[in-house]
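Undergrad: What would the 3D arrangement of this be:
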Amino acid sequence: MEPIDFDTLDYPVGNSVKECHSQYGLDFQNGHFYLPDYCPFGDFSSFENAVSILEQYAQLTPSFYLFGALPEIPNTIENKGVLLCRQMILTSKIQYPIIENIVKLEAAHLEDLLGLVRLVYPEYFKPQTAAMGNYYGIYRQNQLVAVTGERMQMNHFIEVSAVITHPEHIGKGYAKQLVTHTANAIFDQHKIPFLHVADQNVGAIHVYESLGFSTRKKINIWHLVKK
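TA: You can find the predicted model right below:
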């Protein structure tokens, strides 16, 4: 079995674009980005030509996010601030009861998914994000009330993402069940689940820790906007 290099998680965007998501990405040699209709994310393995690379990417989208260290940015781009996140990983399947009917979301569910995202989580989810992996949901009376899915993907890792519950349905255990289902499905693909969560989101961190996730490292996510 090929040994697992956990250091690839230090550059989650670049290694996803180089390994499993090349069709969704842009490779500037040392700067790596997703096509913005899929995911407006990037990171740098080194800062050579970073100013030029950022200028080129900003021609494609007026607002995007950089993971990790921040290079020098051109004067045409504004740094809107940084979000400190925990990168958390899971080492074994979750033993948590799933009592709801969890549906794998297909093309017919896309408008329901995008509607829920627009309501709760509009910043990071783009029109083609759902094409990056599997998404799962819980319906109540024909309304999609909670979702979780997969985003960045590497040879050995898949990111759990879009853990979203409709505000009127919080506190019913939907998120725990969906994260359990999604993470265990990632293990079934012989990969390791990981996720990113804001460091100040102590409630979500507690939920993830209760399911077995542990913090691997803290990582900065910078919001850059074209002036």
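Undergrad: going forward, measure contacts between C-alpha atoms and count neighbours the same way
TA: Noted.
Undergrad: Okay, buried residues for the longest helix anywhere in the chain please.
TA: Using DSSP state H, we find that the single longest helix of the chain is helix 174-188. Buried residues in helix 174-188, defined by neighbour count with 16 or more other CA atoms under 10 Å: 174-187.
Undergrad: and which of those residues is nearest to Ile99?
TA: Ile99 has its nearest neighbour among the buried residues of helix 174-188 in Gln177, at 7.9 Å by CA to CA.
Undergrad: And this one, please, so the two structures can be compared:
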Amino acid sequence: MSIVDADRPVQDNTGSGDGDQDDAALDNPAWSSLTGAHAHLAEGGDLVRRYPTDVSPFAAVRSWDDPGVWDAIVDLVGYDAEFPAPPESVTLPPGWERGEPFEGVQLVETGRLRGRPDDEAVILGSADVPEMLDLVARAQPGPFLPRTYKLGRYIGIRRDGRLVAMAGERLRPAGWTEISAVATDERYRGQGLAARLVLDVVHHVHQPGVDKPGARAMLHAAADNTGAIRLYEKLGFTLRRRMAFASLRTPVRP
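TA: I've put the predicted structure just below:
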């Protein structure tokens, strides 16, 4: 099963009280991103959109309440194909199958989060993709594809010329930027490289620019990745909600 985000809260666990917890963009971050900052990358139409398959596995719908959404999904991804699953309260049409979910969390920044640039961090781009894919394959931070770097700014740390740690920007729901692909070579863990790169990304996210008037940082993680979650909370993130990550399979061709 591919890793896709059902954007479905399992349990409301509001944390910081900073005033950002009820932002609707965070309830459907892929849709907000695909209709906003990443609209130039989006495939689909008014009901259903996705990223190109070599950029990201994320896709989203405007609303599961629209009866036309099912045909729109098939039009976009085809028959016998995967798509993010709706909430369990949504009844699937005949022939559609829901995959097994696994739990994740959505974290958002608090007033304690203070980004800072890192002098050792280098910008990663197309020439670095083979090394980025190799590091992701070994560290398993989540999906990363040959053109994922197109989603935002990716940075890394090299030692003896070799990429040993990386992090970057993925989804960009309105007013927010998601930190993703936080990965460290196992031989270099315990040196604080991940924290340094996250704070560098946060610093950049907070800076106003032509395409973003200064965003806030958020991220997703597997619920059982407790070590990473503790690190993010220590840096200044807090739990906004628990989520289920699951896939949906469209029916076979009639």
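Undergrad: Can you give me the TM-score here?
TA: With the length set by TM-score structural alignment, normalised by the length of the first structure, the two chains reach a TM-score of 0.85; 224 aligned residues with a CA RMSD of 2.8 Å.
Undergrad: Mind putting the buried residues of helix 174-188 of the first structure into CSV with distance to Ala204 of the first structure?
TA: Shown next, in CSV, are the buried residues of helix 174-188 of the first structure (distance: CA to CA, whole Å):
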residue, distance to Ala204 of the first structure
Tyr174, 13
Ala175, 10
Lys176, 10
Gln177, 14
Leu178, 13
Val179, 11
Thr180, 14
His181, 17
Thr182, 16
Ala183, 15
Asn184, 19
Ala185, 21
Ile186, 20
Phe187, 21
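Undergrad: what about the strands in the stretch 51-200 of the second structure?
TA: Ranges of strands within the stretch 51-200 of the second structure are 59-61, 82-84, 97-98, 102-109, 122-124, 154-159, 162-169, 176-184, based on DSSP state E, counting those that start in this stretch.
Undergrad: Stretch 113-121 of the first structure aligns to what range in the second structure?
TA: Mapped onto the second structure using TM-score structural alignment, stretch 113-121 of the first structure covers residues 132-140.
Undergrad: Identify the residues contacting that stretch?
TA: 142, 144-146, 163-166, 181, 183-186 (CA atoms under 8 Å, 6 or more residues apart in numbering).
Undergrad: Stretch 169-180 of the first structure now?
TA: Contacts to stretch 169-180 of the first structure, defined as CA under 8 Å, 6+ apart, come from residues 94-100, 102, 136-138, 145-148, 160, 163-165, 207, 211.
Undergrad: at 6 Å instead, please
TA: 94, 98, 148 (CA atoms under 6 Å, 6 or more residues apart in numbering).
Undergrad: Buried among these? Make that a PyMOL selection.
TA: Applying 16+ other CA under 10 Å to these, the buried members can be selected in PyMOL as follows:
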select buried, resi 94+148
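Undergrad: so which of the contacts of stretch 169-180 of the first structure comes closest to Ser63 of the first structure?
TA: The nearest member of the contacts of stretch 169-180 of the first structure to Ser63 of the first structure, counting by CA to CA, is Thr148 at 23.9 Å.
Undergrad: Give me the mean distance between the longest helix of the first structure and the second structure.
TA: Mean deviation of helix 174-188 of the first structure relative to the second structure after superposition (mean CA distance after the TM-score superposition for the first structure): 0.8 Å.
Undergrad: So which of the contacts of stretch 169-180 of the first structure is the closest to Leu84 of the first structure?
TA: Thr148 (21.6 Å).
Undergrad: His166 of the first structure versus the closest one, what's the distance?
TA: Distance from Thr148 of the first structure to His166 of the first structure, counting by CA to CA, to the nearest Å: 12 Å.
Undergrad: again, but for Asn79 of the first structure
TA: For Asn79 of the first structure relative to His166 of the first structure (CA to CA), the value is 31 Å.
Undergrad: ranges for the helices of the first structure?
TA: Listed in chain order, the helices of the first structure (DSSP H) span 12-19, 50-58, 110-120, 174-188, 202-211.
Undergrad: re earlier: out of the contacts of stretch 132-140 of the second structure, which end up buried?
TA: Burial by neighbour count, 16+ other CA under 10 Å: within those this picks out 142, 144-145, 163-166, 181, 183-185.
Undergrad: can I get those in JSON lines with distance to Thr91 of the second structure?
TA: Converted to JSON lines, those look like this (distance: CA to CA, whole Å):
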{"residue": "Gly142", "distance to Thr91 of the second structure": "28"}
{"residue": "Phe144", "distance to Thr91 of the second structure": "31"}
{"residue": "Leu145", "distance to Thr91 of the second structure": "32"}
{"residue": "Leu163", "distance to Thr91 of the second structure": "46"}
{"residue": "Val164", "distance to Thr91 of the second structure": "45"}
{"residue": "Ala165", "distance to Thr91 of the second structure": "42"}
{"residue": "Met166", "distance to Thr91 of the second structure": "40"}
{"residue": "Ala181", "distance to Thr91 of the second structure": "33"}
{"residue": "Ala183", "distance to Thr91 of the second structure": "37"}
{"residue": "Thr184", "distance to Thr91 of the second structure": "41"}
{"residue": "Asp185", "distance to Thr91 of the second structure": "43"}
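Undergrad: Much appreciated, bye for now.
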